[in-house]
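[1] this is the structure alone, sequence omitted:
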């Protein structure tokens, strides 16, 4: 390890007292609210010194000025064809000033401007987990230059650069550990709270936090291609979205406005007192309707992020809440995607060890998922692998390698049959797959492997059924017998095997029970993830194409997060609608009481502030921290698949 030279750091500035600083920050962020409060305090002071007439003029002029300012934006919206709920607030301000209820007018102004401020504040509170990802994005890296380290922008790091990561620093880009060992905190990426031990050569994810010792890391990706930056991009897309159910609140604008104006006008007509009109309208100011749904959906996305699922929009949560069918890819989704070697069946005089060594030597030059399993099994048995004189891979079919003067062909049966006419299929059990081998044009045998089912796959399907997702289907490119075996083991209703990507898209399009949730992990799943009502990518292994096509990305290698995403969607929509109707019902009830003259305008305005607060607090339940902490995890049943 090189001697670490201290890097120059900027000296933190010395600010005012923390509470004063926060107060100044809030005033700058919400100046109209601050000005309204200041005018209210000024009015109290003037009233105490006997200048009540001046208070009436100040409050009335200020309230009408705010009403005019709001009216300009309201007229612009109306000209664009959008009838908003601000009509009621502006009408209430004008009505209260007209009948001399200038204190109520100022409270309505505070309610209107304060409602916007409360929405912004609640949104910031709900997006805390999302914003944490954005603000923690690494900006600089310590790159090795000769015998010292130089600070460079993280965007300048290229694969192959050696970087220093100091204790408790964030790993700036994806890389491999060059030092002997370390421990890293990957909680912000995977949700795993326990530090992970790493050894030389292990992969490190950008965004994870290094442990107590400084280490050197070899970059394997640029910043833009690294895990953390991809998550940040997904988060930014999620935060900018607006859910369809939020637009439902906008559609309530016209009937709620008409009802409120009619009720206020009726109260005026029956009583003959114009004050009654103002008393009803101050309670019709619709801040709960405007605030509740956006806060709930932002909270739901924040809760999903905290549970290792990045949801790309509030509309996705609404679709998840209504989901009727769940469709799964098999390999890497319901199974681990890492087949294990279970048998070697040599032919033509080959021994088992000899055949395995030849196949593993050839598979060193293949990118197929089986290749890693076979080479790993050979090394575990202590077999010696040799380098090929020449090798080529025929994608999805197999590999041809020349090893010590012999031509070794490894791959699918049809591919090997082309090189060895005497090749014949071997018997396989359900759930197994075979890799065939030919040596110098003669059939040499087969290797059998099995992909292990995820321990909690069955429990996840049961949980989805309890959440209302009663229909299940598997789409896979694997053999029919293998697919049916897996489906029967975990209880999936329908199976379509030997699918090409286009076949998967057609199958999903034909499903009648919608919305459809599709869960997959590979590049070949990208088209069907984009075509489904909700596409969920198992993105823990960096399946970029799948993640970009999906509506939600699971950041950990855990299929149970699919059920968690559906649960969060259902909770979020339920809380959003509860909050909307809470605001409507309470406001309408108070308006009816006010129509009979039992609630003065000033008291009504104060009561409406409490209604606003209640709606926001109800919507913030969508963040769900306590609910997640109390929930029991999906318990894996005993594994029954053979190894």
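    Cool, the structure landed. Everything quoted here is computed from the prediction, not taken from an experiment. Numbers count the residues shown, from 1 in each chain.

[2] CA only for contacts and neighbour counts going forward, please
    Noted.

[3] summarise which helices and strands the host helix or strand of residue 577 is packed against.
    In this assignment (DSSP states H and E), residue 577 forms part of helix 561-595. In terms of contacts (3 or more C-alpha pairs under 8 Å, 6 or more residues apart in numbering; DSSP states H and E), helix 561-595 is packed against helix 253-271, helix 274-282, helix 287-306, helix 314-322, helix 457-466, helix 601-619.

[4] against that first model, consider the following:
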């Protein structure tokens, strides 16, 4: 009982105008059965007129900002009901307005819980290791780059850092959607916001908190949640015609019946809370759903743009493809077996930081090949590397590099578009070729089909790669509008020149930042909130999954559709009640309560935006 009373009192404090309205109704109701009934009448009249003046003042301030809202109908209904002696109906209209505001706040709180859950996990403290080896707990904002940090078992990593401990397992699901813990070894970067495993680890911080991964994502969420969108504008588009229709019906009913009470009865059921509440609730519900899918949409203006989008342009590398080369084929020459060639090449490449070196080592490990120890490694930047492996000199690199190493020409490998080859020499003889390809994402083609199914007919691919590579990838995806050899400025010009607008651009790299900023809708891919791309984007996909782009489009469209539907549902029900009231079938007090039911229906309809539906 005490807990129920406590919640009731908390709700009363949270929604004071609802509490005040109910209090006036209770006091006036009690006075109606006493000799002071007239005092109850004047209490209601005074209160509802004061509330009408409060709403009128808010309406005037909105008009000064150039916004015509539908509050004018509510104000007129309250005044008209008082003038015809329907003070209780006027009080119900006030109750409807105050509870409507309370319901909007409650619905917004309900819809935002996924966002606040993310914000609540923001690391607040860190365990800093001092020069003497002691551990001190400090605010995460006090951690500087280069400091040593202890992360205890099952704790959030407070700042981005390099792993000092030999190994560790980390849950990155909040950043990447990866469901299984990820194994890391000494030297690997650990992003803030990941959850440490069962053993404590030591990190060397590489960024301050404000520049670390999770804090940047939180900043994006805070901006998205704080943005006061043009959500009200969506309803205000209907405000003037709805008000004119309401006044026309009310005026006609009064003129035909010669009864001023009809005017009040029509306006009471015309009170436009569904228009005021429906769009904000739908938009907040859409924000909640997007957050659950790992999508941060920075403003409701972006949702409206998604609803109207006609063109989608995609960067290739890292967006439609994985952005990292994968070993496709090992072509050995002479007597060297394929596994032996790969073992020798990977043993040498393990000493290099080049992206193809990492792909070579990964390819060998995937085939279960154990690497040999390489000695006396020497790397020529952007050309190749040589080293001694099991008593033999092994060279790995570009064709020209290997030709110079051997002192003779090397025949170029036959490769398809989108492929790249590196060459291997062992003990002074040409050993063979390793072929790599930047693989398409498994769900890239399916994602494009979903986007087409959502009504987008203009799909473009923009890339800095050559035409042959671009055409190869595009043909695999069924894309015909392909632009190769693009510099950042070329991408900006192509997106800005798109004939079907609004135009969205999807990218992931720093070089994509200019075109993401220039596009009507910029969408940054992947869990890389620190990149310039995500800072320039209107939408950030937190998980490295291109299918979330189609999800963002579907959520944006459904959110606006549901908002519009809820507005039309409210308008339709209100118009029906207005017609019935015009013919005298709905007394003012009954109509006021029926309008409360219309509010509930409109809000329930708007909350459908939290769920998928109709293929979206």
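    Looks like it came in fine. Keep in mind that this is a model prediction, so the values were computed, not measured.

[5] now the helices and strands packed on helix 561-595 of structure 1 in a markdown table, with mean neighbour count and distance to residue 556 of structure 1?
    Output for those, formatted as a markdown table (neighbours: other C-alpha atoms under 10 Å; distance: least, C-alpha to C-alpha, whole Å):
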| stretch | mean neighbour count | distance to residue 556 of structure 1 |
| --- | --- | --- |
| helix 253-271 | 17 | 41 |
| helix 274-282 | 29 | 49 |
| helix 287-306 | 29 | 11 |
| helix 314-322 | 24 | 19 |
| helix 457-466 | 20 | 15 |
| helix 601-619 | 22 | 28 |
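
[6] so which of the ones you listed is nearest residue 40 of structure 1?
    helix 601-619 (13.3 Å; C-alpha to C-alpha).

[7] which residues touch that closest one?
    Outside helix 601-619 of structure 1, the residues within contact range by C-alpha atoms under 8 Å, 6 or more residues apart in numbering are 96, 101, 103-105, 107-108, 111, 115, 118-119, 122, 278-280, 282-283, 285, 287-288, 291-293, 295-296, 299, 575-576, 578-580, 582-583, 586-587, 590, 594.

[8] likewise stretch 536-549 of structure 1?
    190, 227, 333, 517-527, 529-530, 535, 550-559, 562.

[9] in helices, which of those residues fall?
    Those of the contacts of stretch 536-549 of structure 1 mapping onto helices are 190, 227, 526, 527, 529, 530, 562, per DSSP state H.

[10] among those, which one sits closest to residue 54 of structure 1?
    residue 190 (61.3 Å).

[11] trace that closest one over to structure 2, please.
    Aligned counterpart of residue 190 of structure 1 in structure 2: residue 176 (TM-score structural alignment).

[12] ok, its match - how many residues close by?
    18 (other C-alpha atoms under 10 Å).

[13] with residue 56 of structure 1 instead?
    Neighbour count of residue 56 of structure 1, defined by other C-alpha under 10 Å: 17.

[14] the one 10 residues further on too?
    Here the count is done by other C-alpha under 10 Å, and residue 66 of structure 1 has 18 residues near it.

[15] and what of residue 364 of structure 2?
    Residue 364 of structure 2 has 21 neighbouring residues, counting by other C-alpha under 10 Å.

[16] output the residue interval of structure 2 matched by stretch 113-133 of structure 1.
    Stretch 113-133 of structure 1 maps onto residues 98-118 of structure 2, going by TM-score structural alignment.

[17] how about stretch 305-320 of structure 1?
    Under TM-score structural alignment, the match for stretch 305-320 of structure 1 is residues 291-306.
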